[in-house]
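**Q** heads up, no residue letters with this:
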């Protein structure tokens, strides 16, 4: 009888150990799932959505970053806006139409119950993959604006200069570093790409 009890306890301990190990593996996979995505910048959900949504059919304000497969709405308001997309910070600092500093921020990392939730809640997780020269697209008031990244840098959490209005039109994206909100901010600066003027037909 005593031997059977020991066997039962050993089996139970083994089962608990296996479950804990599997749980740990799942948590690690969940945490690192946004990092594991390697989207093709020429063929992903963002590039497809852009192709399917020409400028004349724009219905909402939206941010697109093809290189890291980001496409999400943005809006004014408080931090709660970031549960649904990006937060338009300091609207008085500027916008794509009138110039100035158009500032958007979004969550870097929020863990969900599943890897899919984690990826959805952490849209700016891979912001560190962006480089000078990469393109960013903004839909604003039914108009489409293209930007090209010109600067990539980090600042301290208390540095609010990145939200100040600027003389020249620009787009500023930022999010926390992976060290957390108290560690600092990763910042992306992009300048508008001038639309080419339509060629006029020469008189024959």
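**A** Sure thing, it's come through. Everything numeric in this text was worked out from a predicted model, so none of it was measured.
**Q** make it CA atoms for all contacts and neighbour counts henceforth
**A** Noted.
**Q** can you give me the helices in this protein?
**A** Remark: helices assigned in the chain by DSSP state H are 2-36, 45-52, 115-121.
**Q** deepest of those helices, which one?
**A** The highest mean neighbour count among the helices of the chain, using mean count of other Cα atoms under 10 Å, belongs to helix 115-121: a mean of 19.
**Q** how about the one residue sitting closest to the centre of the chain, what does it touch?
**A** For the chain, the residue sitting closest to the mean C-alpha position, by Cα atoms, centre = their mean, is residue 124 at 2.7 Å. Contacts here follow Cα atoms under 8 Å, 6 or more residues apart in numbering; on that basis residue 124 touches 106, 107, 108, 109, 175.
**Q** make it 7 Å
**A** The neighbourhood of residue 124, defined by Cα atoms under 7 Å, 6 or more residues apart in numbering, consists of 106, 107, 108, 175.
**Q** residue 135: neighbour count?
**A** The local packing count at residue 135 equals 20, with neighbours defined by other Cα atoms under 10 Å.
**Q** what's the nearest residue to it if we skip its chain neighbours?
**A** residue 148 (4.7 Å; Cα to Cα, 6 or more residues apart in numbering).
**Q** can you verify my assumption that that neighbour contacts residue 137?
**A** No: proximity of residue 148 to residue 137 does not meet the contact threshold set by Cα atoms under 7 Å, at 8.8 Å.
**Q** ok, structure two:
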């Protein structure tokens, strides 16, 4: 009887230690767990802010002709038209001004935390924070090559997007690369502002 009682006390003690250990693992690794569980949900919530029907004022060429290249950070991605679901196939050209036209052109892309699998363009904009003033970005659109030069970076809260991305000179051709920041989180946005030079 005494031996059986002691065994059950040990079992309860082990259950307590195992439960305590699992809770500690969850607490100390919560950020990593949260990133992998919420990354896709956060991105779709962010991208839905920009979704509008594409204006039928032009015929969208095939995505094979259209490409974004950023040599400094080794990015080469097709430019896609449509909704946020298309982001698995490249970077998304937000409806509005087209590359090479006067005004503001916005291209959206995913940014993923370090260690995220390199699939479906999930981390295409993870390193755009490394772009500096003077770095070049190449847009191949409608069988033409456009060269943009970085002139600024802005980190801002989602509620301040309109103000942060406003441009003073409407006669200039501005390209903005936009992503969630920090990678895998939905706290802020990072916009890299570039101007057409060629």
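**A** Now that the structure is in, tell me what you want to look at. Keep in mind that what you see is a predicted model, and the values were worked out from it rather than measured.
**Q** superposing both, give me the TM-score.
**A** Structural agreement between the overlaid chains, expressed as a TM-score with TM-score structural alignment, normalised by the length of the second structure, amounts to 0.60; 163 aligned residues with a Cα RMSD of 3.9 Å.
**Q** nearest to residue 19 of the first structure, of the contacts of residue 124 of the first structure?
**A** The shortest distance between residue 19 of the first structure and any of these, using Cα to Cα, involves residue 108 and amounts to 29.6 Å.
**Q** what residue of the second structure takes the place of that closest one?
**A** Using TM-score structural alignment as the criterion, the counterpart of residue 108 of the first structure in the second structure is residue 111.
**Q** please report how far its match lies from residue 104 of the second structure.
**A** 21 Å (Cα to Cα, to the nearest Å).
**Q** can you check residue 21 of the second structure too?
**A** The separation that residue 21 of the second structure has from residue 104 of the second structure, given Cα to Cα, amounts to 52 Å.
**Q** swap in residue 128 of the second structure?
**A** Distance from residue 128 of the second structure to residue 104 of the second structure, counting by Cα to Cα: 18 Å.
**Q** look at these two and report which has more neighbours.
**A** Here residue 128 of the second structure and residue 104 are compared on neighbour count by other Cα under 10 Å; more neighbours surround residue 104, at 24 against 20.
**Q** so what's the more buried one up against?
**A** By Cα under 7 Å, 6+ apart, the contact list for residue 104 of the second structure reads 97, 173, 174, 175.
**Q** distance check, the residue mapped onto the third one from the first structure against residue 16 of the first structure.
**A** Superposed on the first structure with TM-score structural alignment, residue 174 of the second structure falls opposite residue 170. Residue 170 of the first structure sits 55 Å away from residue 16 of the first structure, going by Cα to Cα.
**Q** got it, and residue 68 of the first structure?
**A** 39 Å.
**Q** separation between the nearest residue to residue 192 of the first structure once chain neighbours are set aside and residue 170 of the first structure?
**A** Once its chain neighbours are removed from consideration, residue 192 of the first structure has its nearest residue in residue 147; the separation is 4.2 Å (Cα to Cα, 6+ apart). With distances taken as Cα to Cα, residue 147 of the first structure is found 8 Å from residue 170 of the first structure.
**Q** more neighbours, those two?
**A** residue 170 (23 against 20).
**Q** surely that one meets residue 190?
**A** Yes: with contact defined as Cα under 7 Å, residue 170 of the first structure counts as touching residue 190 (5.8 Å).
**Q** trace residue 82 of the first structure over to the second structure, please.
**A** Looks like residue 82 of the first structure aligns to residue 87 there (TM-score structural alignment).
**Q** spit out the contact partners of that match.
**A** Residue 87 of the second structure neighbours (Cα under 7 Å, 6+ apart): residue 109.
**Q** what number of residues lie near residue 197 of the second structure?
**A** The burial metric for residue 197 of the second structure, expressed as a neighbour count using other Cα under 10 Å, is 13.
**Q** correction: residue 64 of the second structure
**A** Other residues close to residue 64 of the second structure by other Cα under 10 Å number 12.
**Q** what sits closest to it if chain neighbours are left out?
**A** Take residue 64 of the second structure and drop its neighbours on the chain: the residue closest to it by Cα to Cα, 6+ apart is residue 78, 6.9 Å away.
**Q** any idea how far residue 106 of the first structure is from the aligned partner of that neighbour in the first structure?
**A** For residue 78 of the second structure, the aligned residue in the first structure is residue 73 (criterion: TM-score structural alignment). For residue 73 of the first structure, the distance to residue 106 of the first structure under the criterion Cα to Cα works out to 11 Å.
**Q** what's the overlap in contacts for these two?
**A** By the contact definition Cα under 7 Å, 6+ apart, residue 73 of the first structure and residue 106 are jointly contacted by 85, 86.
**Q** which one's more surrounded, these two?
**A** Between residue 73 of the first structure and residue 106, counted using other Cα under 10 Å, the more crowded position is residue 106 (25 against 18).
**Q** can you pull the buried residues of the longest strand belonging to the second structure?
**A** Longest strand of the second structure, by residue count under DSSP state E: strand 144-156. Along strand 144-156 of the second structure, the positions that meet the burial threshold by neighbour count (16 or more other Cα atoms under 10 Å) are 145, 146, 147, 148, 149, 150, 153, 155, 156.
**Q** what residues in the second structure pair up with stretch 8-24 of the first structure?
**A** Residue correspondence for stretch 8-24 of the first structure in the second structure, counting by TM-score structural alignment: none.
**Q** ok so, going back, give me the buried subset of the contacts of residue 124 of the first structure.
**A** The neighbour-count criterion (16+ other Cα under 10 Å) marks 106, 107, 108, 175 among the contacts of residue 124 of the first structure as buried.
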